[in-house]
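Undergrad: predicted model and sequence follow; I will ask about them next.
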Amino acid sequence: MWADDPEQGKSWVGPWSGLVHCDRCHTLIPGAKCPKCGRDYADGAEMVVRVINGEERRYPRIVLPGALSWTTHSLLALMKREWDRPVLELDQGLAAGTRPSQRMLIVILFWTLFEHHMDRFFDAALGALPPLIRADLLRRYATIGSRMDRLYKLTFDTTLEKDLADLGHGLVYGHLLKVQAKRNEFVHGNSEAIDDALVCETVERLPEVQAAWVALFNLRCTGNPSVPRVWESDLKRFKTT
């Protein structure tokens, strides 16, 4: 398990580490050169040369903020804290296999994180639409299930499952449906739905899910640098007057 590794487990940021938005095409990029539009931020044209105390120094002409939103950072930190904390000796009277996981909060936090990511995804994907139409679609398809299914089909004329498969993340869709179903069972009274096995699977596949979302964003939400960035607040999203 990567989360138990002394080095890998230090940070749960995973694929988000070093990501920024290309200010030309909105792509999430991990380095100095955008793979989509080709803009090279390390090129001489993107550098400023200044002479300080007789010494020539080069500085980036543009400094881009990291793509990680504060919500994402906070949720990942909470998940890590839950994973690292000692498990208590509780519920010994319950038979094995019927005990809810003491780390069930990790699954709840993961699903909250995924809903946040898809909220930012559609905020950008629908960014070119007139504000009233955009706001109406986001209100009409407000649940995560309707966004993963109907709104995705309406917007891109394909399915989320197919896009993930085409990007090399075909197993992620089934995992998301499984977590969603178990989370819903838990919310509706079946506390045993979130067991230790699901918690471990959720943590184990967290880096893959995050990498899949970044790839999905770069496939469907790039080309328009004026739409909201992943890290930007959406408090004014529905303000249309």
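TA: Perfect, thanks for sending it.
Undergrad: rest of the way, CA atoms for contacts and neighbours
TA: Will do.
Undergrad: just checking, residue 83 touches residue 103?
TA: Yes - counting by C-alpha atoms under 8 Å, residue 103 is a contact partner of residue 83 at 6.9 Å.
Undergrad: longest helix of this protein?
TA: helix 104-125 (DSSP state H).
Undergrad: can you name every helix or strand that it contacts?
TA: In terms of contacts (3 or more C-alpha pairs under 8 Å, 6 or more residues apart in numbering; DSSP states H and E), helix 104-125 is packed against helix 70-84, helix 170-187, helix 196-204, helix 206-220.
Undergrad: of all these, which one is nearest residue 107?
TA: helix 196-204 (6.1 Å; C-alpha to C-alpha).
Undergrad: now for the closest one, which elements pack on it?
TA: helix 104-125.
Undergrad: ok, back up a step: hey, which of the helices and strands packed on helix 104-125 is tucked in deepest?
TA: Stretch with highest mean neighbour count among the helices and strands packed on helix 104-125: helix 206-220 (a mean of 18; mean count of other C-alpha atoms under 10 Å).
Undergrad: then this one, side by side with the first:
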Amino acid sequence: MEPDQEYVWFDHLPTRYPWSSLWYGFYRCECAALRSNEPACPVCGRTSPCEPIDPSRLGEPPTYVTPGAEGRYEDYVYLELIEREWKRPTLDVETLPRPRVAGRHMADKVGIVLLFWTYFESRIDRLIDLGLSYRPAEEAENLRIRYRSVGARMDRLYKILFATTYNADLADAGYAPIASLLQEIQTRRNAFAHGDPVAIDDSLVERLVTALRIEHLSWIAAYNRRLSVLRARTDVERGD
């Protein structure tokens, strides 16, 4: 990672590319890994994206159809809502008074952090669903009920499923700064929700937006890392 370049990632998007284009070029391999244009899948090693649509047509270039790496339509919506809020003109402080405490004030674009955290929670749930898919249905449902909050799922439930935590996964994959930023966002977002509106300030909003691309890549790295471990564990249990 080269932070100085990533801080302006949105200034280098092709013309008319929305922020949801962070998902562009990523697709789901047959093994369920999320990959882009690397020569081989980082999980199963497959070099082609999937089986050709019609492998019987010898002598012709194969045609592939690959499912996108995003989990649902809302993955695009959240990113475009965050982009829209970022590009919104700053409001006149006289028309929308912002709380101030000891010289600090609530971010004008506080909604970016709130939107991001909802989007982030949905991706943590996707990771948890991956782990639970390797468990018996009744056990999986009980674990979902017992660990409802995102904090519990990132830590305690993640440990049950993967023998580590989400933030530790990021650090091990080389994304320690993102893990640290996520911890700060979680703390400040919770403070905001419990009566401290100035907990989310302009600095936090700017740091989140400029790190959004790296955060996106870090989540994909964690997803593939967990999938790889789960597949290997299953192969051992089967004796493959």
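TA: Perfect, thanks for sending it. Being a predicted model, the structure only gives us computed values, none of them experimental.
Undergrad: give me the TM-score for these two chains.
TA: Once the chains are laid over each other, their TM-score by TM-score structural alignment, normalised by the length of structure 2 reads 0.80; 218 aligned residues with a C-alpha RMSD of 2.8 Å.
Undergrad: that older thread, save the helices and strands packed on helix 104-125 of structure 1 as TSV, and put in distance to residue 92 of structure 1 too.
TA: Below are those laid out as TSV (distance: least, C-alpha to C-alpha, whole Å):
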stretch	distance to residue 92 of structure 1
helix 70-84	21
helix 170-187	20
helix 196-204	15
helix 206-220	30
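Undergrad: right, so of those, which gets closest to residue 34 of structure 1?
TA: helix 206-220 (11.1 Å).
Undergrad: so that closest one matches what in structure 2?
TA: Under TM-score structural alignment, helix 206-220 of structure 1 corresponds to residues 212-226 of structure 2.
Undergrad: the matching stretch vs structure 1, average distance?
TA: Its aligned residues in structure 1 lie a mean 0.7 Å from stretch 212-226 of structure 2 after superposition (mean C-alpha distance after the TM-score superposition for structure 1).
Undergrad: ok, now stretch 178-186 of structure 2?
TA: Once fitted to structure 1, stretch 178-186 of structure 2 is off its aligned match by 1.0 Å on average (mean C-alpha distance after the TM-score superposition for structure 1).
Undergrad: equivalent range in structure 1 for that stretch?
TA: With TM-score structural alignment as the criterion, stretch 178-186 of structure 2 aligns to 172-180.
Undergrad: now the matching stretch: how far from the chain's centre is it?
TA: Relative to its chain's centre, stretch 172-180 of structure 1 lies at 15 Å (C-alpha atoms, centre = their mean, to the nearest Å).
Undergrad: show me the contact partners of it.
TA: Contact with stretch 172-180 of structure 1 is made by 107, 111, 160-161, 164, 198, 202, 208-209, 212, as judged by C-alpha atoms under 8 Å, 6 or more residues apart in numbering.
Undergrad: same question for stretch 23-36 of structure 2.
TA: By C-alpha under 8 Å, 6+ apart, the residues outside stretch 23-36 of structure 2 that reach it are 37, 41-44, 49-50, 66-70, 76, 220, 223-224, 227.
Undergrad: at 10 Å what do you get?
TA: 17, 37, 41-51, 65-71, 75-76, 79, 130, 213, 216-217, 220-221, 223-228, 231 (C-alpha atoms under 10 Å, 6 or more residues apart in numbering).
Undergrad: swap in stretch 63-76 of structure 1?
TA: By C-alpha under 10 Å, 6+ apart, stretch 63-76 of structure 1 touches 11-14, 16-23, 28-30, 41, 77-78, 80-82, 106, 109-110, 112-114, 116-117, 120, 206, 229-233.
Undergrad: mind giving me the PyMOL select for those residues, buried ones only?
TA: To isolate the buried subset of the contacts of stretch 63-76 of structure 1 in PyMOL, counting by 16 or more other C-alpha atoms under 10 Å, use the following:
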select buried, resi 12+13+16+19+20+21+22+23+28+29+30+41+78+80+82+106+109+110+113+114+116+117+120+206+229+230+231
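Undergrad: before we move on, the earlier item: what do residue 83 and residue 103 of structure 1 both touch?
TA: With C-alpha under 10 Å, 6+ apart, residue 83 of structure 1 and residue 103 have common neighbours 199-200.
Undergrad: how about the contacts made by residue 51 of structure 1?
TA: 57-58.
Undergrad: apologies, that question was intended for residue 52 of structure 2.
TA: With C-alpha under 10 Å, 6+ apart, residue 52 of structure 2 has these contacts: 61-66.
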